[in-house]
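S.K.: Curious how this folds, go ahead:
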Amino acid sequence: MSRFSFQISATDGAARRGEIAMQRGTIQTPAFMPVGTAATVKAMRPGEVAATGADILLGNTYHLMLRPGADRMERLGGLHKFMNWDKPILTDSGGYQVMSLGELRKMSEEGVEFKSHLDGSRHMITPEGSMEIQRKLGTDIVMAFDECTPYPATHEVAEKSMELSMRWAKRSRDGFDSGEEHAARAALFGIQQGSMYEDLRQRSTDALLEIGFDGYAVGGLAVGEGHEKMCATLDFAAPMLPHDKPRYLMGVGKPDDLIEAVRRGIDMFDCVLPSRSGRTGQAFTRDGPLNIRNARFAEDEAPLDAECSCPTCAEFSRAYVHHLVRSGEILGAMLMTGHNLHFYQDWMRAMREAIEEGRFDAHADAALERYRARKIATS
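M.R.: Okay, the predicted model is just below:
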């Protein structure tokens, strides 16, 4: 099989149905990637994650660099062998931590110096270093190292941040290519930046296209700007990216975010929301989010979602899951997370089918109306 290919089989408006083919497997798009930050999707066995329909996972370079460490991971045969996942893995470059760690980091032209949140030890990540760490992990889709511009940002601040990310993108490209054996079987994605500014997004895109990448991500969204501004930015940011390459919206998101982004031409997503929400008692359903802690579910014998075929919904009632979550039982987190991940994969599968059948807008409008208007108790 070739190193990396992307084929679009159907379109409906801007929405695209496609496949990414890699040596470790095929990714059906639009695709949602469960987040396995530290070589695990919390509360789930890898086989259970695969059973939800996930074709690819996301891991995090920064966290895996700190623990268990990239060198140890390489000695143990790489991330896939380590966690027993034989499908593709995409790793974030560590760029998000440039923003999120705040006082724990110091940024320069060279890269970012981090103070570990675990033990206070100092670490330097450069674009070249990020590529090397991802090589040692054995990543299938490598993300370029960038600065995730915080929101809000003035045009001047966003411009400076974007320009730094583009210089780092070129260094990431060179660093990736230097690992010839890994580069022969992996893919490298560039990350568009520019905050909410159309001119900066265009300049970022132009710079990335000049460098050349296998796929392109929209970065710097889902950082506090809200759903409407995110969609407004995607209206101009997504069409700038090449039609024949995958488009990945990083860190998104809620079920309605996914639909609106697919409507605008996005192919790939990741978010901690389904797993994190599962651990904290929120289930996603076709009728909106459900807070299983609510007392109204204490004797409710219905499944979390009557239309869901996941093991949780097939075997257990809301009353039982309510009891587990309220009691702090580990099984509660497992059942809730499993349901949420299954729901997300079903949500994506329904969109793929709607695009294939030329009815995406009708499907999207009906799904959103139901999800937003018929919310079950959320508090």
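S.K.: going forward, measure contacts between C-alpha atoms and count neighbours the same way
M.R.: Fine.
S.K.: quick one: the strands in the stretch 251-379 of the chain?
M.R.: With strands called from DSSP state E, counting those that start in this stretch, the stretch 251-379 of the chain shows them at 268-271, 282-285, 288-291.
S.K.: Ranking those by mean neighbour count, which comes first?
M.R.: Of the strands of the stretch 251-379 of the chain, the one with the most neighbours on average (mean count of other Cα atoms under 10 Å) is strand 282-285, at a mean of 25.
S.K.: What is that strand packed up against?
M.R.: Packing partners of strand 282-285 (3 or more Cα pairs under 8 Å, 6 or more residues apart in numbering; DSSP states H and E): helix 273-279, strand 288-291, helix 330-356.
S.K.: Could you pull up the residues touching the residue most central in space within the chain?
M.R.: For the chain, Asp270 is the residue whose C-alpha lies nearest the centre (Cα atoms, centre = their mean; 1.5 Å). Counting by Cα atoms under 8 Å, 6 or more residues apart in numbering, Asp270 touches Phe32, Met33, Pro34, Val35, Leu58, Leu249, Met250, Gly251, Val252, Gly253.
S.K.: Make sure the last one is actually in contact with Ser277.
M.R.: No - between Gly253 and Ser277 there is no contact under Cα atoms under 8 Å: 11.7 Å.
S.K.: Same list (the strands of the stretch 251-379 of the chain) but as JSON lines, adding distance to Tyr96.
M.R.: Below are those laid out as JSON lines (distance: least, Cα to Cα, whole Å):
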{"stretch": "strand 268-271", "distance to Tyr96": "13"}
{"stretch": "strand 282-285", "distance to Tyr96": "25"}
{"stretch": "strand 288-291", "distance to Tyr96": "27"}
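S.K.: Nearest to Ile27 among these would be which one?
M.R.: strand 268-271 (9.6 Å; Cα to Cα).
S.K.: host element of Val142?
M.R.: Here Val142, judged by DSSP states H and E, is contained in strand 141-143.
S.K.: Now that strand: buried residues?
M.R.: Ile141, Val142, Met143 (16 or more other Cα atoms under 10 Å).
S.K.: List the buried residues in stretch 219-239.
M.R.: In stretch 219-239, counting by 16+ other Cα under 10 Å, buried: 219-223, 225, 227, 230-231, 233-238.
S.K.: Alongside the first, I'd like the structure of this one:
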Amino acid sequence: DRLTNERTHRPKQSLWGVVQGAQYEDLRRQATRGLVQLSKQAEAEGKRGFGGFGIGGALEKENLGTIVGWCSDELPENKPRHLLGISEPDDMFTAIEAGADTFDCVAPTRLGRRGGVYTLDGRMNLMGAKFKRDFTGIDEEFGGYVSENYSRAYIHHLLKAKEFLAGTLCTIHNLQFMISLVDNIRKSIDGGYYEAYRDEFMGRYYANKK
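M.R.: Next up is the predicted model:
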């Protein structure tokens, strides 16, 4: 609030409260209520309050939706909810259904540095020997800058040669894949066909996963 008032020529500052509490419902709800109360108190004093709320801490994958749901029950509808640290498409669908709005995670970049890439048919690792003479793009159906300009074989070569460009290209592809996924989810919600899109995407992405 102070920085916003002092620097009127700059974009407004936004401080977010982050909910902790691990896997415990009572702690999650207590933390959420406390942060909401802090924000309301600041707003009552004429200050900005929290711009939004983050949901962080230890989030077991199998309990992700349940934990986000506990927090969403207590959070105001008029402020965004940001979920920290998710990695796979199924996490995103689960979190969205439980009330999360935005996300972040190191997974797309960490995976990319090791040659791992997302495709419409699931994840694959370009370090594999089978890609040595595979001159197709990473995922030509998905498209994107990397798939349209570099082959799997070339990226495989870069990985084997320990060239940093390999991680850069895989990371660009992974980020574009995730951003496209979120865009499509938003469109499906607006268009009223979210469940159909989710089932189609998930059925294909995880088709080969036991």
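S.K.: TM-score them against each other, please.
M.R.: With the length set by TM-score structural alignment, normalised by the length of structure 2, the two chains reach a TM-score of 0.86; 196 aligned residues with a Cα RMSD of 1.8 Å.
S.K.: one step back: identify the residue spatially nearest to the residue nearest to the centre of structure 1, adjacent ones excluded.
M.R.: Met33 (4.7 Å; Cα to Cα, 6 or more residues apart in numbering).
S.K.: And for Thr233 of structure 1?
M.R.: Met196 (5.9 Å).
S.K.: what residue of structure 2 matches up with that neighbour?
M.R.: The equivalent of Met196 of structure 1 in structure 2 is Gln23 (alignment by TM-score structural alignment).
S.K.: From Trp70 of structure 2, how far out is its match?
M.R.: 10 Å (Cα to Cα, to the nearest Å).
S.K.: that older thread, neighbours around the match of Met196 of structure 1, how many?
M.R.: Counted by other Cα atoms under 10 Å, the residues lying close to Gln23 of structure 2 total 16.
S.K.: tell me the secondary structure for it?
M.R.: coil (DSSP: H, G, I helix; E, B strand; the rest coil).
S.K.: Look up how far Asp121 of structure 2 lies from the counterpart of Ala364 of structure 1 in structure 2.
M.R.: Using TM-score structural alignment as the criterion, Ala364 of structure 1 maps onto Arg198 of structure 2. Going from Arg198 of structure 2 to Asp121 of structure 2 by Cα to Cα gives 14 Å.
S.K.: just Tyr194 of structure 2 next, same as before
M.R.: Distance from Tyr194 of structure 2 to Asp121 of structure 2, by Cα to Cα: 19 Å.
S.K.: and if you look at Met178 of structure 2?
M.R.: Counting by Cα to Cα, the gap from Met178 of structure 2 to Asp121 of structure 2 is 14 Å.
S.K.: Then Leu159 of structure 2?
M.R.: 22 Å.
S.K.: Of these two, which one has the most company?
M.R.: Neighbours were counted for Leu159 of structure 2 and for Asp121 using other Cα under 10 Å; Leu159 has more, 19 against 15.
S.K.: If we ignore the residues flanking it in sequence, what's nearest the more buried one?
M.R.: Ala166 (5.5 Å).
S.K.: which residues sit in contact with that neighbour?
M.R.: Taking Cα under 8 Å, 6+ apart as the test, what Ala166 of structure 2 contacts is Arg113, Gly115, Ile155, His156, Leu158, Leu159.
S.K.: Can you convert the residues you listed into JSON lines and add a column each for distance to Ile96 of structure 2?
M.R.: Output for the contacts of Ala166 of structure 2, formatted as JSON lines (distance: Cα to Cα, whole Å):
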{"residue": "Arg113", "distance to Ile96 of structure 2": "27"}
{"residue": "Gly115", "distance to Ile96 of structure 2": "28"}
{"residue": "Ile155", "distance to Ile96 of structure 2": "33"}
{"residue": "His156", "distance to Ile96 of structure 2": "35"}
{"residue": "Leu158", "distance to Ile96 of structure 2": "36"}
{"residue": "Leu159", "distance to Ile96 of structure 2": "35"}
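S.K.: Just give me the closest of those to Ile172 of structure 2.
M.R.: Once Cα to Cα is applied, the member of the contacts of Ala166 of structure 2 that ends up nearest Ile172 of structure 2 is Arg113, at 10.5 Å.
S.K.: ranges for the helices of structure 2?
M.R.: Here structure 2 has its helices, by DSSP state H, at 2-6, 25-44, 64-74, 89-98, 107-113, 145-149, 152-160, 164-191, 194-205.
S.K.: Which one of the ones you listed lies nearest to Phe135 of structure 2?
M.R.: helix 152-160 (5.4 Å).
S.K.: tell me the angle that closest one makes with helix 164-191.
M.R.: 130 degrees (axes from the mean of the first three to the mean of the last three Cα atoms, to 10 degrees).
S.K.: need the contact list for whatever residue of structure 2 lines up with Ala350 of structure 1.
M.R.: Matched to structure 2 by TM-score structural alignment, Ala350 of structure 1 sits across from Asn184. For Asn184 of structure 2, the contact set (Cα under 8 Å, 6+ apart) is empty.
S.K.: cool, and Gly69 of structure 2?
M.R.: So, once contact is read as Cα under 8 Å, 6+ apart, Gly69 of structure 2 ends up touching Ala98, Gly99.
S.K.: any idea how far it lies from Arg33 of structure 2?
M.R.: If you go by Cα to Cα, the gap between Gly69 of structure 2 and Arg33 of structure 2 works out to 14 Å.
S.K.: wait, doesn't Leu304 of structure 1 sit right on Tyr320?
M.R.: No - with contact defined as Cα under 8 Å, Leu304 of structure 1 does not count as touching Tyr320 (10.3 Å).
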